[in-house]
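J.: would you be able to build a 3D model of this:
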Amino acid sequence: MTVLNNRVVRKKRLILLLILVLVRSWGVGVNARENNRWETRVYPGVIVVKFKPEVVQLWDGTRLLKAPLFTGVPTLDQRFARHRVEQIERMFHVQATLPRKQSTSDLPDISRIYRLSFSTDQNPYQVARDFAQDPHVEYAEPMPINYIEATPNDPQYPEQEHLVQIFAPEAWDIAHGDSNVVIAIVDNGTGWQHPDLKSNVWTNQAEATGLPNVDDDGNGYVDDVHGYDLAEKDADPTNAPEDDAGYYVHGTHVAGLAAAVTDNALGIAGVSWNCKYMPIKASYDNSPQDISKGYEGIVYAADNGADVINCSWGHLGDYSNYEQEVINYAYAKGSIIVAAAGN
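T.: Sure, this is the predicted structure:
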């Protein structure tokens, strides 16, 4: 009986040892995968942090804080120093006085979401984990890199049978789209002055009839008559000049498919016929495939009355709290978000 018990004990110890080895190996594997992937999936030197209200109140609504950073909150100040945080920037301009289509009760507070910049020799996942442990932080996470989804470059692409496949002609027999419906195109720029796009572009009437170099409608953006460039921070949402890879015209293609002028004996037929589109440029001119301001674009679109927000881009990797909060924010304001399938 004693021999049998000893065998059982040894067997249990062996199983426990194997479990510990597997757990350790899995943990090492996860860390290795994390170290290998972060440079292509998330921005270096950046994390997103949502602070609790008591911290943001100390900053009195300041949008940008630069080093040396001091909040008077010891745990945060220690982390700022430890990770050599260079600046803290509020990510979203939220205009509370703008008219909303629905009750504000479901609106998440995205005004407390900040972008932290630090030296790029640090792993963003590790920095985020450290900040997430702070009692004054709701969540902290790396910032995913969103890329535009591929568009075929064959010359007949705009003439494909997609309208027939989605039964657009049958839908047009019922309705031609309402000019009061606004489709936001959050992308890498839109050539809105194209002959087949110009007549359907959204117009911010307060800015169109207001004074130059003045934020006439108080939405936080100056002279945004036909949308805005959130990356370059100007009122020209036009895409940069064409390149060999075709990235620059991605937003123009998307706008055309959604809202090109229809029944005008020119170019292609947009599926929405009479709806207006709001061009929002969310990439830098020197990096058109990288939609770095995509979620700022979603907030701009929702705040300015977009009914539909088109996002033909996305990223691989982990779930993002701040991205989900932005989507919830837009939905609570009455917007529907359409995202790329990633196929």
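
J.: contacts, neighbours, all on C-alpha from now
T.: Noted.

J.: what about the longest strand in this protein?
T.: Assignment by DSSP state E gives strand 42-51 as the longest strand of the chain.

J.: now do that one: everything it contacts.
T.: For strand 42-51, contacts defined as Cα atoms under 8 Å, 6 or more residues apart in numbering pick out 38, 112-124, 127-128, 131, 136-145, 322.

J.: change it to 7 Å
T.: 112-120, 122, 124, 128, 136-145 (Cα atoms under 7 Å, 6 or more residues apart in numbering).

J.: which parts of that strand are buried?
T.: By neighbour count on 16 or more other Cα atoms under 10 Å, the buried set for strand 42-51 is Val42, Tyr43, Pro44, Gly45, Val46, Ile47, Val48, Val49, Lys50, Phe51.

J.: likewise stretch 120-134?
T.: Asn123, Pro124, Tyr125, Val127, Ala128, Phe131, Ala132.

J.: repeat that for stretch 48-65.
T.: Using 16+ other Cα under 10 Å as the test for burial, stretch 48-65 gives Val48, Val49, Lys50, Phe51, Val55, Val56.

J.: same question, stretch 280-293
T.: Buried positions in stretch 280-293, judged by neighbour count with 16+ other Cα under 10 Å: Ile280, Lys281, Ala282, Ser283, Tyr284, Asp285, Pro288, Gln289, Asp290, Ile291, Ser292, Lys293.

J.: which of the residues you listed lies closest to Lys333?
T.: Ile280 (17.8 Å; Cα to Cα).

J.: check contacts around that closest one.
T.: Neighbours of Ile280 in contact, by Cα under 7 Å, 6+ apart: Ala184, Ile185, Val186, Asp187, Gly189, Gly227, Tyr228, Asp229, Pro237, Gly297.

J.: how about this one, so we can line them up?
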Amino acid sequence: MSKKLEIIFILLVLCVSVDAKNFQNFEFVPNEFIIKLSPDTKIITPNSSFTGIIEIDDILSKMAIDDISPVVPYKKNLDPSLPDINRIYRIRYSVNISPDKAAEKFHNLDYVIYSEPRYIQYETTVPNDPYYSNQWHLPVIDASQAWNTTTGDTSVIIAIVDDAVDLDHEDLADNIFTNWVEYHGTDGVDDDFNGYVDDIHGWDFAENNNDPNPVIDNQDHGTHVSGCASAVTNNGIGVAAPGWKCKILPLKFSNDNSGSLSGDAAAAIIYAADMGAALTNNSYGGGGFSNYFLDAFHYAYELGTLSITSAGNSDENELFYPAGYNSVFSVASTASGDYKSGFSTYHLSVDISSPGSGILSAYPNNDYASASGTSMASPVAAGVAGLIKSQFPDLTANELAVRLSATADNIYDINSEYYLLLGSGRVNANNAVTYTNNQFNTIPVRMALANFSASDLLHGNGDSSFDPGETIDMDISLNNYSIMGSENVNVYLTSADSRI
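T.: Reported below is the predicted structural model:
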């Protein structure tokens, strides 16, 4: 699902103004960073203190290294077309240096593909009245009509990558995924040989154990998100959810001391793909671009797992991560009446919109509450995607994303100021499971200027001054955010200068 398109033009003068903003204040997981080494390096075993590469180890020797370990268990016979996740390592150290500065020391070294800090994520929720009890969003997305076609399938797994999930909640328990090989296996043994011992109901990627349940009070986000996607439906209790019968795979990555989202979400995404999840829901964000996250999402995408992400709660036109990666599906939020939620981020990278204001769902300890945010919009869309996968089980990740996008309801008549910035429209569950390919809506092309340069060296007089009648070479790169890719696109260049 490439969203990158480069076009080179030779034309007359063009004046372009680009305004870039950075709204993020980054926080890093302390005393560790990620490094990826080239394919010609030997695999480093877990709990090592050196890499065996002289120029790398020379720098590491000054950092009081505590541990060098692969980020995920070794994958034997890894398909060479996939990202080489076997050579991504987590390095923990003791010296007093920030992770971004530590990682910089390895930039541009031989054998180093990238080195970077790990960003602490944050949830994309705006709390609201906890007693709000109307699931207004399900009629809006035509859920009941969709359930006449399919009520989901227990073979469809939606991985919830979040702070924690209450496995025993009365309205979630029957939909929690069970790894039956480990369930019927031997305690303390990795019965399914996936590198995770006794992972019966998911994994905790912060505490590195097999219990993704909440431990402290503020670990309530993932339980609510799980209920938005696939609470048990038609059971006479609690709430309903689009996914109905689809299974929830809980993947926790918040630590149990403060609830900070400092665990390894990227490793959780890789795990979800390896476990056969059709979808991951990622209702969090923070930090900037990460090659490690990009590798994880691309790995999952190539294995057939579509990663759905919340677009952010900034009420700004900005690129937000992880929603901005080119192999994920970004979801903005709508309120009653299909208006953009007042908090929702909007951007050309948004693929679709979904209800996210005042969404009633499960809370820990058999409770229920209403919450707002793109954190809620994303799992509602993920639940609909679960219905699609149940009805069309052979769809690839890209085909699933296209069907979700191409069956949405157009909401730009009442959101005209956000044209193309809320994706293809608001998700419609019934359309998604009933439309034939011939009924698909046209998905608008969403492109933005990435880079621009102009020169008169090749076909002009070479004086770097653009003179009347002079031919100028221009290099223009466009980011193509359209989910289906784009062919036969006409690009028109204009200038505010009347002399051109």
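
J.: quick one: TM-score?
T.: The TM-score (TM-score structural alignment, normalised by the length of the first structure) is 0.78; 291 aligned residues with a Cα RMSD of 2.3 Å.

J.: about what we covered before: what stretch of the second structure does the longest strand of the first structure fall on?
T.: Aligned by TM-score structural alignment, strand 42-51 of the first structure falls on residues 28-37 of the second structure.

J.: how much does that stretch stray from the first structure?
T.: Compared with the first structure after fitting, stretch 28-37 of the second structure has a mean deviation of 1.6 Å; criterion: mean Cα distance after the TM-score superposition for the first structure.

J.: so what's the gap between that stretch and the chain middle?
T.: 20 Å (Cα atoms, centre = their mean, to the nearest Å).

J.: just stretch 101-121 of the second structure next, same as before
T.: Distance, centroid of stretch 101-121 of the second structure to centroid of chain: 21 Å (Cα atoms, centre = their mean).

J.: in the first structure, what residues pair with it?
T.: Using TM-score structural alignment, stretch 101-121 of the second structure corresponds to residues 126-146 of the first structure.

J.: can you list contacts of that stretch?
T.: 41-43, 46-52, 55, 75, 124-125, 290-292, 313-315.

J.: now do the helices in the stretch 1-150 of the first structure.
T.: Taking DSSP state H, counting those that start in this stretch as the criterion, the stretch 1-150 of the first structure contains helices spanning 2-41, 53-59, 74-82, 124-132.

J.: what angle sits between the last one and helix 74-82?
T.: Using axes from the mean of the first three to the mean of the last three Cα atoms, to 10 degrees, the inter-axis angle of helix 124-132 of the first structure relative to helix 74-82 is 160 degrees.

J.: what's the answer for the longest one, then?
T.: Helix 2-41 of the first structure and helix 74-82 are oriented at 70 degrees to each other (the same axes, to 10 degrees).

J.: which parts of helix 2-41 of the first structure are buried?
T.: Applying 16+ other Cα under 10 Å to helix 2-41 of the first structure flags Glu34, Trp38, Arg41 as buried.

J.: tell me the secondary structure at Ile183 of the first structure.
T.: Secondary structure, DSSP: H, G, I helix; E, B strand; the rest coil: Ile183 of the first structure is strand.

J.: what separation do you get for the residue positioned nearest the centre of the first structure and Thr40 of the first structure?
T.: For the first structure, the residue nearest the mean C-alpha position is Tyr295 (2.6 Å; Cα atoms, centre = their mean). Per Cα to Cα, to the nearest Å, Tyr295 of the first structure is found 19 Å from Thr40 of the first structure.

J.: in the second structure, which helix is the longest?
T.: helix 374-391 (DSSP state H).

J.: just how off-centre is it within its chain?
T.: 13 Å.

J.: try stretch 2-20 of the first structure
T.: 52 Å.

J.: what of stretch 183-202 of the first structure?
T.: Per Cα atoms, centre = their mean, the centroid offset for stretch 183-202 of the first structure relative to its chain is 19 Å.

J.: between the two ends of that stretch, how far is it?
T.: Using Cα to Cα, the two ends of stretch 183-202 of the first structure sit 9 Å apart.

J.: how about the strands in the first structure?
T.: For the first structure, the strands defined by DSSP E cover 42-51, 64-66, 85-90, 113-118, 137-144, 147-148, 182-187, 228-229, 276-281, 308-311, 313-314, 336-339.

J.: and Lys293 of the first structure? What does it align with in the second structure?
T.: Matched to the second structure by TM-score structural alignment, Lys293 of the first structure sits across from Asp264.

J.: picking that back up, would TSV of the helices of the stretch 1-150 of the first structure with distance to Gly177 of the first structure be doable?
T.: Shown next, in TSV, are the helices of the stretch 1-150 of the first structure (distance: least, Cα to Cα, whole Å):
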stretch	distance to Gly177 of the first structure
helix 2-41	38
helix 53-59	43
helix 74-82	51
helix 124-132	45
